[in-house]
Structures are given as structure tokens and as C-alpha cells.
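Colleague: sequence and predicted structure are below.
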Amino acid sequence: MFVDSHCHLDKINPEKAGADLKEIVAAARANKVEHMLCVCVTLEDFPAMQFAVAEFDDVSISCGVHPLYVKDSKTPIAELGAKLRELTALNSVVAVGETGLDYFYHPESKVLQQENFEQHIEIANDVNKPLIIHTRDAQQDTLSLLRNGHAEKPGGVLHCFTESLEMAKKAIDDLDFFISISGIASFRNAQELRDTIKALPLEKLLIETDSPWLAPVPHRGKENQPAYVVDVAKCVADVKGITLEEVAKTTTANYYKLFANS
């Protein structure tokens, strides 16, 4: 059985996917995906996301503010932190995030992103729930803020990982974090990422779709969905020269180790 450790079910377009949410979840189940983590990107989106997946016992949820959405928030950072603290304390919420730093798309909001990220780390410690981290072109600052905030206490994952092997090793060695692999690993031009996957211990890997984006081979060009996480697992198995069953068993165990309340 497989787990999609990071998806955005509320963002999947039924017309593009050719299926409604119930059918998408059913397709995942039929493909031996036993659990999905639906990840929040803004506090404004949280209520609708929570409602959309409430009927599915095999879907857990997170709460957080993605770094690319921080600058567009109409809520001051202090108020945003108070609301985040309230929502992440809910029993239904198993993780804090998606949070982190992205200097690739919005370097101009670097300071605001850092303030938001620091709040998420502090709150994760307070509610004792793991962090879901987005990081792009911000390796040093991401690791520094995680270390300074003692993020090793709640734990966490660098999701949809595309950064360096050095960063992955530091996240594992210094913070005991997990590294999550998406469909990007199957892309033709992703050899460096595949080399990184090969070098990392399976015991620290998760798999994800990040759907509806980044559909893996052989589904490129389609609306991504949790059923396709099996193709991500196949890619990991091929890269590491191990069986699909081993990838499924270990990454599923890793997921429940990190997200113990799922």
C-alpha cells in the first residue's frame, strides 16, 4: 500500500481531471493508495479545503501559509500567526504548513517570508505537529531558520524536493527531517535529482504527487492526482535498484512515523 504524503485535492480541476473528488479518491484507493495528506496553502482556503475532504476517512489535512502567498495576504503577520495557532491546534490538523521560503519567484518578499516561516516553526513546536516545508533557492536560510527554531522537536519534511544533496543530508543529519519525492524525479531533465535520491537512505524518504501539479511520467500533461503516486514510487524503486514493494512499505511506514496523528 502507498501514501500520498502531499496533495492539494481542493485544487484539482474536475473538468481537467475528468472526475469529481469522490472519483479521484476512489481511483487512488483502487491503485492501492491507502492515505492522502491534503495540504493547505492559505488560511483563507482552509475552511473550504477542510469541508471538501471531511467525508474521506483516508484523507488528513494540514494548515499553513505557503511562502508565495504571504505577500498577498490582507492579514497582518501578527494576526495571521494567531489564526494559524488556533487552526493548527484542531484535532483534525496533523501538520503545520505548507510553509518555508521561496526566493526564486518572490525574492522581494524575503523578509516577510522569513517572519511567516519563523511563526510556523514556533507554532509547530507549541502544538507539537510536524512541519511541511517548501524551499526553493533559499537553502541556507531555510536550514538556518529551522535550526534556530529547533524544528527537530516537532520534526518535518522538505516536500517536493529539488535542491542539493548537501541540503538534504543536512536536513536529515541536523534535524532528522524527511525528504519527499514528487513526480519531478521522473522528468527527463531531472538526473541530478535522481542522483540525490539514489544517495539518500530510503528510511528518510516520502513520496508525493503535489497534485494537481507535476504529474509524473507517464501522465505528463494531465491533471495530477493521488493515484499517480504509485508512478513516483516506481521511479524511486528504479533509481535505487530495489523493489516497488520495498518502496511502498518503507515510505508508508515513514509517513506514519512523521505524521503520527493521521
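Modeller: Received it, and whenever you're ready, just let me know what you need.
Colleague: please count neighbours and contacts with C-alpha atoms only from this point.
Modeller: OK.
Colleague: so what's residue 102 up against?
Modeller: Residue 102 makes contact with 67-68, 110, 113, 134-138, according to Cα atoms under 8 Å, 6 or more residues apart in numbering.
Colleague: at 6 Å what do you get?
Modeller: Counting by Cα atoms under 6 Å, 6 or more residues apart in numbering, residue 102 touches 135-136.
Colleague: roughly how far apart are it and residue 119?
Modeller: Noted for residue 102: a distance of 16 Å to residue 119, by Cα to Cα, to the nearest Å.
Colleague: okay, now the one to match up with it:
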Amino acid sequence: MLFDTHVHLNVSQFDEDRDEVIARAEEAGVKFMVVVGFDHETIPKAIKLAEENENFYAAVGWHPVDAIDMTEKELAWIEELAAHPKVVAIGEMGLDYHWDKSPKDVQKEVFRKQIELAKKVKLPIIIHNREATEDIIQILKEEKAEEVGGIMHCYNDSDAYVQDCLDMNFYISLGGPVTFKNAKLPKDVAKVVPLDRLLIETDCPFLAPHPNRGKRNEPAYVSLVAEKIAELKEISYEEVCNATTENAMRLFNITPHK
């Protein structure tokens, strides 16, 4: 049984065959998913998918690339949606220094506001980080994000930062890049992260794992991530599946249905 902690089945890339994608995930043993909404269009669709599928849950937040578009109105909207019974996290949020749509100071302000909101509604947070690790860790510390903890989503940085994340009550989530032949960083991280603080994800439709790299990613492929982690940690595939599912249940405070 697998838990894909970060999917974007709510985006247009799945409009033509979403039901088939979900069916393939079930066949691959993916029972649970968190559908992540990150803007005006994707947030309602994330909640709708969670309402329609018993073992789907939603996360609601504002992506750092679009931070410049977020107002107090959007923040209040996210707070309102946080009360929905299928919403289990706030995010994805964070910093993205790769794209230049939103100035860094605006991204930081929106990031801090969402951490504050998560603490108010008592939900964990999902962190998007692109080329901004040190600033993210500094803000998480300053905002006392350890009060809610959360996920370092699709972690792709040095293992030198892992302990800082663990100390702040965060889980490390690995995705497709851990399977890439020349991706040393996530492989090193997979080896050092304690099994009880590890999560897996696809971030579909992005970052498809080997041998599907470059194609549209989908939740069924999270099994390839689990297989690679099992190889790197020199443990069984079943151990990885069981531990990462239990970790996600614990973080998101989910009680599985009988």
C-alpha cells in the first residue's frame, strides 16, 4: 500500500484521462493521495477530487511563483477552506528563486503569512523550495514552524540541511529525481533520512521517475520511487511502502477507513 503525498491531478494535463490515471494508480497499489492546490484554479479542483474519492485528501496554499498575486482575500479564502474535513495541510508554499515573476521580498512575506495561518488552523505545511534553501530554513526557524511541522516537498538539496529540517518537525519527501541516474543529492538524502521521517511522492505531472523521465508523471509511478529508496537503503520494498504510508497518516492525522 502506497501513499503519494503530493499530486497535481487537479491540473489540465489530466483532463482527458483522469479516471484512467486514478485506476492505474490503484492497480499499482497507490491507495492514498494528497492533491495539492496552489492557486485560484487548482485549489477548488483539489477539494473536489478529495470529496469524490474516499482516500484522496487536499492541501490548499499559494505557490511562491505567484506570490505577487496573493492578497488578504486569498489568505482569508485559504483559511476558510482549511476547515474542510478533507483538507489536511496548508501548501504548497515556500520560495522559488528560479523564476522571477514574484520578487523575493514578496515571496518571503507571503510565505510568512501562510506559516502564520497554518499555526492558527493547526495544520502541517508543505514546502516548495527552489534555489532558496537557506532562506527557507531561516524563515521556518524565525516563524517557529516546528509548532505544526510538515513536509520538505520533493527534497533535492544537500543532505547537510536534512538535520535542520528534522529538528523543526519536518518530514523529507522524495520523488522522481531520486531515480535519475546522475542525481547524487537525493540519493545521498535517501540513505541518511531516518525511515520514520521519510515520505514519497510523484509531484505529477512533473518529474516522472526513470524510466519514464521526460514523460507525463502520474501517481502509479510512485512505486518506482519506493523501489529506488528500498535499493538505496538496502531494505525491502514492503518496508518502504509501510513506513512511508504510516508516516503520512501520522503527519496528516488520517485514520484509515476500515
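Modeller: Structure received. In this text the structure is predicted, and so the values were computed from the model without any measurement.
Colleague: now name the helix or strand holding residue 231 of structure 2.
Modeller: Using DSSP states H and E, residue 231 of structure 2 sits in helix 222-233.
Colleague: in structure 1, which residues correspond to the helix or strand following that helix?
Modeller: Heading C-terminal from helix 222-233 of structure 2, the first helix or strand you meet, by DSSP H and E, is helix 237-252. Mapped onto structure 1 using TM-score structural alignment, helix 237-252 of structure 2 covers residues 244-259.
Colleague: centre of the chain to that stretch, how far?
Modeller: With Cα atoms, centre = their mean, to the nearest Å as the basis, stretch 244-259 of structure 1 stands 15 Å off its chain's centre.
Colleague: contacts for it?
Modeller: Applying Cα under 6 Å, 6+ apart, the contact partners of stretch 244-259 of structure 1 are 1-3, 206, 234, 237.
Colleague: how far off centre is the helix holding residue 231 of structure 2?
Modeller: 17 Å.
Colleague: what does stretch 132-151 of structure 1 give?
Modeller: The chain centre lies 14 Å from the centre of stretch 132-151 of structure 1; the measure is Cα atoms, centre = their mean.
Colleague: which positions within it qualify as buried?
Modeller: When burial is assessed from 16 or more other Cα atoms under 10 Å, stretch 132-151 of structure 1 yields the following buried residues: 132-136, 138-139, 142-143, 145-146, 149-151.
Colleague: mind listing what residue 88 of structure 1 touches?
Modeller: Residue 88 of structure 1 is in contact with residue 63, counting by Cα under 6 Å, 6+ apart.
Colleague: counterpart of it over in structure 2?
Modeller: Counting by TM-score structural alignment, residue 88 of structure 1 lines up with residue 82 in structure 2.
Colleague: quick one: its match from residue 131 of structure 2, how far?
Modeller: Taking Cα to Cα as the measure, residue 82 of structure 2 falls 28 Å from residue 131 of structure 2.
Colleague: mind listing the helices in the stretch 101-250 of structure 2 by residue range?
Modeller: In the stretch 101-250 of structure 2, the segments counted as helices under DSSP state H, counting those that start in this stretch are 104-121, 133-142, 162-167, 184-192, 222-233, 237-252.
Colleague: closest one to residue 48 of structure 2 among those helices?
Modeller: With Cα to Cα, the closest approach to residue 48 of structure 2 among those belongs to helix 237-252: 18.4 Å.
Colleague: compared with structure 1, how much does that closest one deviate?
Modeller: Helix 237-252 of structure 2 differs from its equivalent in structure 1 by a mean of 0.6 Å after superposition (mean Cα distance after the TM-score superposition for structure 1).
Colleague: buried stuff in that helix?
Modeller: Using 16+ other Cα under 10 Å as the test for burial, helix 237-252 of structure 2 gives 237, 240-241, 243-249, 251-252.
Colleague: kindly report the same for stretch 11-23 of structure 2.
Modeller: Across stretch 11-23 of structure 2, burial judged by 16+ other Cα under 10 Å covers 11, 14, 18, 21-22.
Colleague: and the furthest pair within the residues you listed?
Modeller: Distance extremes for the buried residues of stretch 11-23 of structure 2: the farthest pair is 11 and 22 at 13.7 Å, using Cα to Cα.
Colleague: what's the single longest strand in structure 2?
Modeller: strand 87-96 (DSSP state E).
Colleague: how much does that one stray from structure 1?
Modeller: On superposition with structure 1, the mean distance recorded for strand 87-96 of structure 2 (mean Cα distance after the TM-score superposition for structure 1) is 0.5 Å.
Colleague: that strand: how far from the chain's middle?
Modeller: On Cα atoms, centre = their mean, the centre of strand 87-96 of structure 2 falls 8 Å from that of its chain.
Colleague: quick one, that strand and helix 104-121 angle?
Modeller: Here strand 87-96 of structure 2 runs at an angle of 160 degrees relative to helix 104-121 (axes from the mean of the first three to the mean of the last three Cα atoms, to 10 degrees).
Colleague: hmm, who's touching stretch 181-188 of structure 2?
Modeller: By Cα under 6 Å, 6+ apart, the residues outside stretch 181-188 of structure 2 that reach it are 156-158, 178.
Colleague: structure 1: matching residues for that stretch?
Modeller: Alignment of stretch 181-188 of structure 2 against structure 1: residues 188-195, by TM-score structural alignment.
Colleague: pull out the buried positions in the matching stretch.
Modeller: For stretch 188-195 of structure 1, a neighbour-count test (16+ other Cα under 10 Å) marks 193-194 as buried.
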